[in-house]
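>>> Starting from these lines, generate the structure:
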Amino acid sequence: MTSTFTRASLAALTATLLCACGGGGSAQSLELTPSREEKLITPDQMLASLAVALVADDYSQTLIFQLFRSQVMDLYQTQTLSGSYPCKVSGSLKLIREGPIWRYSAFDCHNINIQLASGSWTLDTSQAASMGLDLQIKQLVFHKFYSDIPDMVADGSFSVDKPGAGGLEQQGRLSLSYGGETRIYEQIALSGSFSSGSGSQQERGLLVSRSPGTPLPLRMQLRQGRLMTVSAADGSNVSTDLGSTGDYVLELRLSAQGPVVLSRQISRKDLQLAIVKARL
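Next up, the predicted model:
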């Protein structure tokens, strides 16, 4: 299975989205009360909220299900016996096979675009034919996934189902720790086709329950692979079309179905800078 959303393509998209706070905007009076301000996406938080959501989507989708799944998790299809297996570039994986359970440990495993310094994962295939696969990740160290951040330690659990050729559905939770901070993403969900040229049909979503980039829990929804909405607990939200060919227009609403109270044009370069800041 090959996804159109590779790390390179998302990096290009990220560069496309980079923040910029200039541009024409119109605003109505927001009339915030102290109680609402605690959970409201404010004009000052529009860009940061969007960037935090894009980083969360990158980590949960690209890191785990583009690279980890395609290069590592699918090894169970060819590695059926317990033992030590060499990685594609260097290092090794140790497998303990117990019936439908594959237990892997990484030893400086370098598999092309993914480097696993240490840690382990367990793959339960007992219901693969009907319900899909269950994946548990424990203290898995991703080495230098991005050059500007230190090694990431990942813990998480996922269920993955391939309902048809080229399709994928998943749900999960992911915790990533690095640089003295922990990011927690919950209710990670994806459905849609991965066949060539149809990635735009993907529907993705997650809850950013903890991130150093924002004081707010944020819910991200991505529709048709390009229409992103990031919402706070009270329904206030910022949305944009990631498929824009020029600058991006961020629209702020105070409720899920409310009118746009602020529209702001964001350059690709500035969104990129905001994404880098949210990642650090």
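>>> contacts and neighbour counts: CA atoms only from here.
Will do.
>>> okay but Ala53 is in contact with Gly205, surely?
No: using CA atoms under 8 Å as the test, Ala53 is too far from Gly205 to be in contact (9.6 Å).
>>> what about these two, which has more around it?
Neighbour comparison, Ala53 and Gly205: the larger count goes to Ala53, with 30 against 23 (by other CA atoms under 10 Å).
>>> coming back round to it: please identify every residue contacting each of Ala53 and Gly205.
Common neighbours of Ala53 and Gly205 are listed as 219-220 (criterion: CA atoms under 8 Å, 6 or more residues apart in numbering).
>>> Does Ala48 belong to a helix, a strand or coil?
helix (DSSP: H, G, I helix; E, B strand; the rest coil).
>>> pretty sure it contacts Leu273?
No: assessed by CA under 8 Å, Ala48 is found out of contact with Leu273, at 10.3 Å.
>>> any chance you could map the helices in the chain?
7-16, 34-37, 46-57, 69-71, 268-279 (DSSP state H).
>>> so which of those helices is the most packed in?
helix 46-57 (a mean of 25; mean count of other CA atoms under 10 Å).
>>> which strands and helices sit next to that one?
strand 203-210, strand 218-223, strand 227-231, strand 237-241, strand 248-253, helix 268-279 (3 or more CA pairs under 8 Å, 6 or more residues apart in numbering; DSSP states H and E).
>>> Let's have those in a markdown table, adding distance to Ala154.
Formatted as a markdown table, those follow (distance: least, CA to CA, whole Å):
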| stretch | distance to Ala154 |
| --- | --- |
| strand 203-210 | 14 |
| strand 218-223 | 20 |
| strand 227-231 | 24 |
| strand 237-241 | 28 |
| strand 248-253 | 31 |
| helix 268-279 | 15 |
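>>> this one as well, want them side by side:
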Amino acid sequence: MTYLSLKDVSFTYPNGFEAVQQVNIDFELGESVAIIGQNGAGKTTTVKLMNGLLRPTKGDVLLAGKKTEKLTTAQMSHFVGYVFQNPDDQIFQDTIYNEISFGPKNQKLSKNEVLQKVQAAAELCGLEGVLQEHPYNLPYSKRKFITIAAVIATDPKVIILDEPTAGQDRQSTELLGRIINQLTKEGKTVITITHDMEFVVSEFSRVIVFAEKQKRREGTPAEIFWDETLLTISHLKQPYICQLAKLLGCDGVMTIQELLEVKEYEASMD
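Predicted coordinates for the structure are as follows:
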């Protein structure tokens, strides 16, 4: 069932720059969705329209079929949480515990409920041992997990991650994958803006491509990354495994395992 929808949404900034043109997207609960495209394609503007940080110039944003134009940004954040690309734009408390607990406390939850929310979010994000640390005692890459945990603790149905893998090592990227997998298992929708095509292939079942202020196509990773015309128009590159598969004449392959299976089959036919 569709939970979040953008219907013919456009947005023009006060200076007259039109950033998004007639975007239509529907999101169901429990799905993981990647939004990709070059800088300036309209990705970040679009997701900020989803949680009320920006308001459409034209069109409508709907939650469970109801227009959100009368909801405040604070009210929208209860349903659609947004994790900024730069954690330093979001962190403002003196301990990691206080940062994660800020949202639940403002939801008027009991002390026990707040504690449970913080512990669950901290454990999922690998922060359970550092809750009394000052956020800036952790490196930039780890501060990203503080902001992710802070949004998770408020329990929105939709969570938007803006470039979560930027500056992350392999271990942290794998943790991000586990977080997304767990959230979708809980019936939440995770929408992620990323330039990391390998991360898209490994973690997302649905990909939306933006180019020149519009949504160009959506589909599975295979449908997107083997559409060479789309990639050219959108100025995107195939993931490395697809590039290798193409060199080996194995179009359509998306993983190393698939590539090995194709080559083994070919060898058996010789």
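>>> what TM-score do we get after superposing?
For this chain pair, the superposition-based TM-score is 0.30 by TM-score structural alignment, normalised by the length of the second structure; 148 aligned residues with a CA RMSD of 6.5 Å.
>>> hmm, back to that, closest to Leu252 of the first structure out of the helices of the first structure?
The closest of the helices of the first structure to Leu252 of the first structure is helix 46-57. By CA to CA, the value is 7.3 Å.
>>> before we move on, the earlier item: out of the helices and strands packed on helix 46-57 of the first structure, which comes closest to Ser70 of the first structure?
Closest among those, using CA to CA: strand 203-210, at 18.4 Å.
>>> From the rest of the structure, what touches that closest one?
Residues contacting strand 203-210 of the first structure (CA under 8 Å, 6+ apart): 53, 56-57, 182-192, 216-225.
>>> Any chance of a PyMOL selection covering the buried ones in these?
A single PyMOL command selects the buried members of the contacts of strand 203-210 of the first structure (16 or more other CA atoms under 10 Å):
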select buried, resi 53+56+57+182+183+184+185+186+187+188+189+190+191+192+216+217+218+219+220+221+222+225
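>>> where exactly do the strands run in the stretch 101-250 of the second structure?
158-162, 189-193, 206-211, 214-219 (DSSP state E, counting those that start in this stretch).
>>> Dump those to JSON lines, plus mean neighbour count and distance to Asn181 of the second structure.
Converted to JSON lines, those look like this (neighbours: other CA atoms under 10 Å; distance: least, CA to CA, whole Å):
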{"stretch": "strand 158-162", "mean neighbour count": "24", "distance to Asn181 of the second structure": "12"}
{"stretch": "strand 189-193", "mean neighbour count": "25", "distance to Asn181 of the second structure": "9"}
{"stretch": "strand 206-211", "mean neighbour count": "22", "distance to Asn181 of the second structure": "14"}
{"stretch": "strand 214-219", "mean neighbour count": "17", "distance to Asn181 of the second structure": "19"}
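>>> Quick check: which of those is nearest to Leu231 of the second structure?
strand 206-211 (9.1 Å).
>>> I'd like to know which elements that closest one is packed against.
strand 32-36, strand 214-219, helix 221-225, helix 228-234.
>>> Does the helix or strand following the first one pack against any helices or strands, and if so which?
The C-terminal neighbour of strand 32-36 of the second structure among helices and strands, as given by DSSP states H and E, is helix 43-50. Contacts of helix 43-50 of the second structure with other secondary structure elements, assessed using 3+ CA pairs under 8 Å, 6+ apart, are made with strand 2-12, strand 18-28.
>>> among the ones you listed, which is nearest Val80 of the second structure?
strand 2-12 (9.0 Å).
>>> For the closest one, buried residues please.
Here strand 2-12 of the second structure shows 3-7, 9-12 as buried, counting by 16+ other CA under 10 Å.
>>> And for Ser92 of the first structure, the neighbour number?
With other CA under 10 Å as criterion, Ser92 of the first structure counts 20.
>>> Which residue, other than its chain neighbours, is closest to it?
In space, Ser92 of the first structure comes closest to Pro86 once its chain neighbours are excluded; the distance is 4.3 Å by CA to CA, 6 or more residues apart in numbering.
>>> The one you found contacts Leu93, doesn't it?
Yes: counting by CA under 8 Å, Pro86 of the first structure does reach Leu93; the two are 6.4 Å apart.
>>> So for the two, which residue has more residues nearby?
Between Pro86 of the first structure and Leu93, Leu93 has the larger neighbour count (other CA under 10 Å), namely 22 against 14.
>>> give the contact list for the closest residue in space to the more buried one that isn't next to it in sequence.
Excluding its sequence neighbours, the residue lying closest to Leu93 of the first structure (CA to CA, 6+ apart) is Ala106, at 4.8 Å. Neighbour list for Ala106 of the first structure: 92-94, 116-120 [criterion: CA under 8 Å, 6+ apart].
>>> Look up how far Ser263 of the first structure lies from the closest residue to Val260 of the first structure other than its chain neighbours.
Of all residues not flanking Val260 of the first structure in the chain, Arg253 sits nearest, at 4.9 Å (CA to CA, 6+ apart). According to CA to CA, to the nearest Å, Arg253 of the first structure and Ser263 of the first structure sit 9 Å apart.
>>> Now render the strands of the stretch 101-250 of the second structure as a markdown table, adding distance to Leu231 of the second structure.
Below are those laid out as a markdown table (distance: least, CA to CA, whole Å):
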| stretch | distance to Leu231 of the second structure |
| --- | --- |
| strand 158-162 | 21 |
| strand 189-193 | 17 |
| strand 206-211 | 9 |
| strand 214-219 | 10 |
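>>> neighbours around Glu123 of the second structure, how many?
12.
>>> could you measure it against Thr147 of the second structure, distance?
In terms of CA to CA, Glu123 of the second structure sits 14 Å off from Thr147 of the second structure.
>>> and if you look at Ile36 of the second structure?
Note on Ile36 of the second structure: its distance to Thr147 of the second structure, by CA to CA, is 22 Å.
>>> Neighbour count: those two, which is higher?
Looking at Ile36 of the second structure and Thr147 with other CA under 10 Å, you find the greater number of neighbours at Thr147, namely 27 against 24.
>>> looking at it, the more buried one is touching Ile96, isn't it?
No: checked against CA under 8 Å, the pair Thr147 of the second structure and Ile96 is beyond contact range at 9.4 Å.
>>> Give the closest residue to Asp8 of the second structure in space, chain neighbours not counted.
Gln22 (4.3 Å).
>>> dump the residue contacts of Leu62 of the second structure.
Per CA under 8 Å, 6+ apart, neighbours of Leu62 of the second structure: 3-7, 68.
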